[in-house]
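*Asks:* predicted coordinates and the sequence they were generated for:
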Amino acid sequence: MIVQGKVAFIGLGVMGGPMAGHLLSAGNRLAVFNRTRSRAESWLEEQGNRGRSAEIAATPALAAQGAEIVITCVGNDEDLREVTLGADGAFSAIEPGALFIDHTTVSANRARELGAAAGEQGFMTLDAPVSGGQAGAVSGKLAVMCGGTGEAFERARPVMGAYGARIVHVGACGAGQTAKMANQMCIAGILQGLSEAIRLTVAAGLDTDKVLEAISGGAAQSWQMENRWPTMVKDEFDFGFAVDWMRKDLGYALEEADRLGLESPVTAMVDKFYAEIQQTGGGRLDTSSLIRRLPRGNT
């Protein structure tokens, strides 16, 4: 969708950069901000001729000034608060009637805080974390889970279609973040199961490719199995979604579960396992590196 006016995009990292690029490809005019300006300059250069429709703003507020839609994709709760409610934050400049979309994975409390602040200022918000990793961002096939009003969702959906393949409204403000927590909890449990299954397969002397062929067509099939089993067998983890990021996300999930009076023993256990990976210097490795903490058995 081409927005008839300015779109602000704040955060041009491994996820935000490609997403903003897709918005340019769709014909939108962008004002972008990144805390490290050199990254914004590199991003603009990467856009080639499309970059003529983009400008780099000096602050989040200047990026948001006059924008019909303001989009953020930063690191964590504090990063998001800084670029929205902090000094020179976007919320100081977003005009009544505009739409704010956040693609950062943060706590549900932060999403609700921003939703309340936006309501007081007369603009709409949508918490819309994404799943699909850097590959999904580059290909424009992210899954987007959205929390906010139906009106905000309907207005945002065509815009998010530039980089989202599955875009679902799951509930009120904060619901998108809670859905992302559920997503990460599922991934954590699956990867621990895959780690144990691969170790068993190798220790038993089986052909791991044949085992994958056999079980990936049944009830055990998952995206993680099909995309991570082969690399886990090869001990390859220099790619994908980092352990550091997963621990951040699982922390939000455990916090929200505790708020709701729930126990999440598997999530808590796997979070501790990831802490062990971090302690051995593996914080930037893909989450499938979970297998590294398991012994290889009698092979």
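*Replies:* Sure thing, it's come through.
*Asks:* drop to CA atoms for contacts and neighbour counts, all remaining ones
*Replies:* Will do.
*Asks:* give me the helices and strands touching the helix or strand harbouring residue 254, please.
*Replies:* Here residue 254, judged by DSSP states H and E, is contained in helix 243-259. Where contact means 3 or more CA pairs under 8 Å, 6 or more residues apart in numbering; DSSP states H and E, helix 243-259 is packed against helix 175-203, helix 265-279.
*Asks:* apply 10 Å and report the result again.
*Replies:* With contacts defined as 3 or more CA pairs under 10 Å, 6 or more residues apart in numbering; DSSP states H and E, the packing partners of helix 243-259 are helix 108-121, helix 175-203, helix 265-279.
*Asks:* name the residues of it that are buried.
*Replies:* 243-256 (16 or more other CA atoms under 10 Å).
*Asks:* before we move on, what about stretch 34-50?
*Replies:* 34-35, 39-40, 43-44, 47, 50.
*Asks:* and these, which is closest to residue 211?
*Replies:* Residue 211 lies nearest to residue 43 out of these, by CA to CA, at 42.2 Å.
*Asks:* which SS state does the closest one fall under?
*Replies:* helix (DSSP: H, G, I helix; E, B strand; the rest coil).
*Asks:* how about it, nearest residue that isn't a chain neighbour?
*Replies:* In this structure, residue 43 finds its nearest non-sequential neighbour in residue 17, 6.8 Å apart by CA to CA, 6 or more residues apart in numbering.
*Asks:* now do the contacts for the one you found.
*Replies:* Counting by CA atoms under 10 Å, 6 or more residues apart in numbering, residue 17 makes contact with 9-11, 32, 34, 39-40, 43-44, 46, 73, 134, 137-138.
*Asks:* and here's the other structure:
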Amino acid sequence: MAKVAFIGLGVMGYPMAGHLKARGGHELTVYNRTAAKAEQWVKQHGGTAAPTPKAAAAGCDFVFACVGNDDDLRAVTTGPDGAFHGMKKGAIFIDNTTASANVARELKAAADKLGIGFLDAPVSGGQAGAENGALTVMVGGDPETYARAEPVIKAYAKMVGLMGPSGAGQLTKMVNQICIAGLLQGLSEGIHMAMKAGLDVEKVIGVISKGAAQSWQMENRWKTMSEGKFDFGFAVDWMRKDLSICLDEARSNGAHLPVTALVDQFYSDIQSMGGNRWDTSSLIARLQR
């Protein structure tokens, strides 16, 4: 058992922190920008709520965060009341936010100066993965720091892997999102084609999902896509944030992402249709207008 803090109790962070408490058996202190959410978590899971990230991190062995973007991450780490100012030497900060590789390297350098560990550890698996404690965690950082943190991270994960030095976790998450974006557009067009051709979509999926076209998205999203149901899952707004990070990184490292850029614009169309919080599988909706 370790003394652990969790910063950011959103759709992902709330259940992740819960698994650290229930499965890991750790002593938990939580912080959320909206204090009522932290109090709700404590009422449900036990533990303690703190008024600032700094207070939450005080005396902890491990500090987790899952917030919105680079600026949010800076605010809860190196900001005036940030966790870095409350962490003891030797403690480890694990960032589960999907953010840029640049901010990961920036915070790693800041952590090194303070004598604390830092891992960028974005996750994949969506809300369902977080609630079921079955996320995939892609980690960047020092091997020694990773070895200490891995057993704790496993409380909410089915797969944890060290991908390389600081920033490598975020870069791997970018690859993950690039693959999902292209796959969902292809799946949308395939289902759309089947419907226009008068095929029985269920029968089509039943056959092609057993061959080379098989994917998690196909097996778990074809039915809701064909029914036009999108009020769940990983929001379009979040995917656009993630794809923006991918495209920014590509501009700096010379990668060519023409399909990713195109699908990003298709998601912009979905936003204009009012689908900001629709699941990312809603790409099919723009084909069926």
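*Replies:* That came through, no problem. Note that the structure is predicted; figures quoted are calculated from it, not measured.
*Asks:* returning to what we had before: just the buried residues of helix 243-259 of the first structure now: which is nearest residue 109 of the first structure?
*Replies:* Out of the buried residues of helix 243-259 of the first structure, the member with the shortest distance to residue 109 of the first structure (by CA to CA) is residue 256, at 8.5 Å.
*Asks:* three-state assignment of the alignment partner in the second structure of residue 218 of the first structure?
*Replies:* Here residue 218 of the first structure is matched to residue 211 in the second structure, going by TM-score structural alignment. Three-state call for residue 211 of the second structure (three-state DSSP): coil.
*Asks:* what separates residue 211 of the second structure from residue 202 of the second structure, distance-wise?
*Replies:* Per CA to CA, to the nearest Å, residue 211 of the second structure is found 15 Å from residue 202 of the second structure.
*Asks:* neighbour count: the two, which is higher?
*Replies:* residue 202 (13 against 10; other CA atoms under 10 Å).
*Asks:* ok now do residue 237 of the second structure, which residues does it touch?
*Replies:* Taking CA under 10 Å, 6+ apart as the test, what residue 237 of the second structure contacts is 267-268, 270-271, 275-280.
*Asks:* separation between residue 135 of the second structure and residue 122 of the second structure?
*Replies:* Relative to residue 122 of the second structure, residue 135 of the second structure is positioned 10 Å away (CA to CA).
*Asks:* what of residue 283 of the second structure?
*Replies:* Residue 283 of the second structure is 24 Å from residue 122 of the second structure, by CA to CA.
*Asks:* likewise residue 249 of the second structure?
*Replies:* Distance, residue 249 of the second structure to residue 122 of the second structure, by CA to CA: 16 Å.
*Asks:* show the contacting residues for the spatially most central residue of the first structure.
*Replies:* Centroid-nearest residue in the first structure: residue 130, 4.4 Å away (criterion: CA atoms, centre = their mean). Residue 130 of the first structure sits next to 15, 73, 102-105, 136-137, 142-146, 164, 166-167, 176-177, 179-180, 183 when contact means CA under 10 Å, 6+ apart.
*Asks:* narrow those to those in strands?
*Replies:* 102, 142-146, 164, 166-167 (DSSP state E).
*Asks:* just the closest of those to residue 26 of the first structure, please.
*Replies:* residue 164 (12.8 Å).
*Asks:* what residue of the second structure takes the place of the closest one?
*Replies:* In the second structure, the residue matched to residue 164 of the first structure (TM-score structural alignment) is residue 157.
*Asks:* which ones are touching that match?
*Replies:* Contacts for residue 157 of the second structure (CA under 10 Å, 6+ apart) come out as 16, 19, 123-125, 129-130, 132-137, 150-151.
*Asks:* among the residues you listed, name the buried ones.
*Replies:* 16, 19, 123-125, 129-130, 133-137, 150.
*Asks:* just tell me what residue 186 of the second structure corresponds to in the first structure.
*Replies:* Checking TM-score structural alignment: residue 186 of the second structure goes with residue 193.
*Asks:* how many neighbours does that match have?
*Replies:* Residue 193 of the first structure is flanked by 14 other residues according to other CA under 10 Å.
*Asks:* to residue 94 of the first structure, which of the helices and strands packed on helix 243-259 of the first structure lies closest?
*Replies:* Using CA to CA, those put helix 108-121 closest to residue 94 of the first structure, at 8.4 Å.
*Asks:* okay, the angle between that closest one and helix 243-259?
*Replies:* 80 degrees (axes from the mean of the first three to the mean of the last three CA atoms, to 10 degrees).
*Asks:* please name the nearest non-neighbouring residue to residue 185 of the first structure.
*Replies:* Using CA to CA, 6+ apart, the closest residue to residue 185 of the first structure is residue 267 (5.9 Å).
*Asks:* contacts only, for the one you found.
*Replies:* So residue 267 of the first structure contacts 184-189, 250-251, 253-254, 273 (CA under 10 Å, 6+ apart).
*Asks:* what lines up with residue 184 of the first structure in the second structure?
*Replies:* Under the alignment by TM-score structural alignment, residue 184 of the first structure pairs with residue 177 in the second structure.
*Asks:* list the residues that contact its match.
*Replies:* Residue 177 of the second structure touches 124, 183, 239-240, 242-243, 245-246, 260, counting by CA under 10 Å, 6+ apart.
*Asks:* what do you get for residue 120 of the second structure?
*Replies:* For residue 120 of the second structure, the contact set (CA under 10 Å, 6+ apart) comprises 65, 93-101, 103-105, 107-108, 137-141, 162, 165-171.
*Asks:* hmm, 6 Å instead?
*Replies:* Contacts of residue 120 of the second structure were listed using CA atoms under 6 Å, 6 or more residues apart in numbering, and they are 95, 104, 139-140, 169.
*Asks:* would you turn the helices and strands packed on helix 243-259 of the first structure into TSV with distance to residue 233 of the first structure?
*Replies:* Shown next, in TSV, are these (distance: least, CA to CA, whole Å):
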stretch	distance to residue 233 of the first structure
helix 108-121	36
helix 175-203	7
helix 265-279	17
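*Asks:* the residue of the second structure most remote from its centre and residue 190 of the second structure: what is the separation?
*Replies:* Ranked by distance from the centre of the second structure (CA atoms, centre = their mean), the top residue is residue 198, with 37.4 Å. Look at residue 198 of the second structure and residue 190 of the second structure: by CA to CA, they are 13 Å apart.
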